[in-house]
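**Student:** Sharing a sequence plus its predicted fold:
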Amino acid sequence: MKKIGLFLTFAVFAFIISACNANKDSTPQGDEEAVPVSGHTPVSVNVLNTEGAKIGKASLSETKEGVKIDLKAEEMEPGIKAIHIHETAKCDPPDFKSAGAHFNPGHREHGFENPKGFHAGDLPNIEISDKGTVNVSIVAPNVTLQQGEKSLLDEDGSALVIHEKADDYKTDPAGNAGDRIACGTIGK
């Protein structure tokens, strides 16, 4: 009986500690190594600037944790930038408005810190180095490359869009991230 009581006390303590740690940072992180799901071919995305020139490439692959986005780009303005998945696979320069709004099959508001959010296409900010380059991996846990409601490869595809400023993670519809400065189409 003592062992059961000790076990229950430990289980409750572990649950409380994990709940406290879960609230420390509500922004999903992409630092964990995503485990690839076998049998799925990565999707290659060319990233264009506002002049329509290729400045980078992203590779999207299905993992057990969600879609892993490996992004490498250059010739960008240094600083913290928002990156989002948008609803349509169209990247018409110079403003990339053809990509539509954020990918949002759940019809929620924008932002990890918004109590009515967040969009499935919301992603953590990225940092462009002083040399104008970025090399980052992000896991988007609420989307898939497989068929279904949250598929980035639906009938009209989707787009990866980088904005001129950081996402504030709370302001609907786009986190006050400013203009769209780079875009890549995600399609079959």
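**Tutor:** Okay, I see it.
**Student:** For the rest of this, base every contact and every neighbour count on C-alpha atoms.
**Tutor:** Fine.
**Student:** Report the contact partners of the residue nearest the centre of the chain.
**Tutor:** In the chain, the residue lying closest to the centroid (CA atoms, centre = their mean) is Leu123, at 3.0 Å. Leu123 is in contact with 28, 82-85, 138, 140, counting by CA atoms under 8 Å, 6 or more residues apart in numbering.
**Student:** Just the helices from this protein, written as ranges.
**Tutor:** 2-22 (DSSP state H).
**Student:** can you pull out the strands in it?
**Tutor:** 43-49, 54-63, 66-73, 79-81, 83-86, 126-128, 134-140, 158-163, 180-186 (DSSP state E).
**Student:** Put together a markdown table for those strands, with distance to Leu152 and mean neighbour count on each row.
**Tutor:** What follows is the strands of the chain, written out as a markdown table (distance: least, CA to CA, whole Å; neighbours: other CA atoms under 10 Å):
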| stretch | distance to Leu152 | mean neighbour count |
| --- | --- | --- |
| strand 43-49 | 10 | 21 |
| strand 54-63 | 10 | 21 |
| strand 66-73 | 9 | 21 |
| strand 79-81 | 22 | 17 |
| strand 83-86 | 9 | 27 |
| strand 126-128 | 20 | 19 |
| strand 134-140 | 11 | 21 |
| strand 158-163 | 6 | 26 |
| strand 180-186 | 7 | 26 |
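**Student:** Take this one as well and set it beside the first:
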Amino acid sequence: MVVFFIKPDLSSLAMFMNFLSKASDAIFPQVEAAQKMSNRAVAVLRGDVVTGTIWITQNSESDPAVISGEIKGLTPGLHGFHVHQFGDSTNGCISAGPHFNPFGKTHGGPNSEVRHVGDLGNVEAGADGVAKINITDKLITLYGANTVIGRSMVVHAGQDDLGTGVGDKAEESKKTGNAGARAACGVIALAAPQ
């Protein structure tokens, strides 16, 4: 058995420490810049006829998120609007999965005490088929384990009943709000800083 003893070379150690110092100076500003970018996200919605761009901004982890934007090509009236579990569009909007629901709640409206995190209620399209979006929400977040970044934003063909369906519609109401087919969807991604 051969044993080697390495005598520390102070000049090599000093060079290594200098390298680490310069590397951290280069890395940490990039990390800070990425954190500043994470307070803004975008989803570009695409469907057969329906398109849109949705922005989500959140100034800090404790502030509510503001969801804004515009969706075109809708039929006039109310349309369910949700964040869905997956940022997957490999099989169209159906690949987005169910509503984003990290706390295992039943479906509700945006002001309901019990709701999925992804339940944003309805958006209303005018006679021109355009829905202007301006929602402030306390459960949607761009930070932490329950971030919506990497998930999907979906607008539905029909109105969301906000979990209040009765009779034969009650069971599905507590899952989806009976909002119908998925008219358009898009992955929620980090947006470039303004």
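**Tutor:** All right, it came through fine. Bear in mind the structure is a predicted one, so any value in this text is a computation, not a measurement.
**Student:** Got a TM-score for the pair?
**Tutor:** The TM-score (TM-score structural alignment, normalised by the length of structure 1) is 0.68; 144 aligned residues with a CA RMSD of 2.5 Å.
**Student:** on that earlier part again, what about the strands of structure 1, which gets the closest to Gln146 of structure 1?
**Tutor:** strand 54-63 (8.0 Å; CA to CA).
**Student:** Translate Ser95 of structure 2 into the numbering of structure 1.
**Tutor:** Residue correspondence to structure 1 (TM-score structural alignment): Ser95 of structure 2 is matched to Ser98.
**Student:** If we ignore the residues flanking it in sequence, what's nearest its match?
**Tutor:** Lys90 (5.4 Å; CA to CA, 6 or more residues apart in numbering).
**Student:** Go ahead and confirm the one you found touches Ala159.
**Tutor:** Yes. Between Lys90 of structure 1 and Ala159 there is a contact at 6.8 Å, judged by CA atoms under 8 Å.
**Student:** Please enumerate the shared neighbours of these two.
**Tutor:** In contact with both Lys90 of structure 1 and Ala159: 99, 184-185, using CA under 8 Å, 6+ apart.
**Student:** Distance check, Ala140 of structure 1 against Glu75 of structure 1.
**Tutor:** Counting by CA to CA, to the nearest Å, the separation of Ala140 of structure 1 from Glu75 of structure 1 is 25 Å.
**Student:** actually Ala101 of structure 1, not the one I wrote
**Tutor:** Ala101 of structure 1 is 25 Å from Glu75 of structure 1, by CA to CA.
**Student:** Look at these two and report which has more neighbours.
**Tutor:** Ala101 (17 against 14; other CA atoms under 10 Å).
**Student:** For the more buried one, list the residues it contacts.
**Tutor:** 86-87.
**Student:** one more time with 10 Å
**Tutor:** By CA atoms under 10 Å, 6 or more residues apart in numbering, the contact set of Ala101 of structure 1 is 84-88, 121, 158-159, 173-174.
**Student:** Same question for Gly132 of structure 1.
**Tutor:** Gly132 of structure 1 neighbours (CA under 10 Å, 6+ apart): 73-79.
**Student:** Which residue, other than its chain neighbours, is closest to it?
**Tutor:** Met76 (4.6 Å).
**Student:** burial count for the one you found?
**Tutor:** 19.
**Student:** Quick one: map it onto structure 2.
**Tutor:** Using TM-score structural alignment, Met76 of structure 1 pairs with Leu74 in structure 2.
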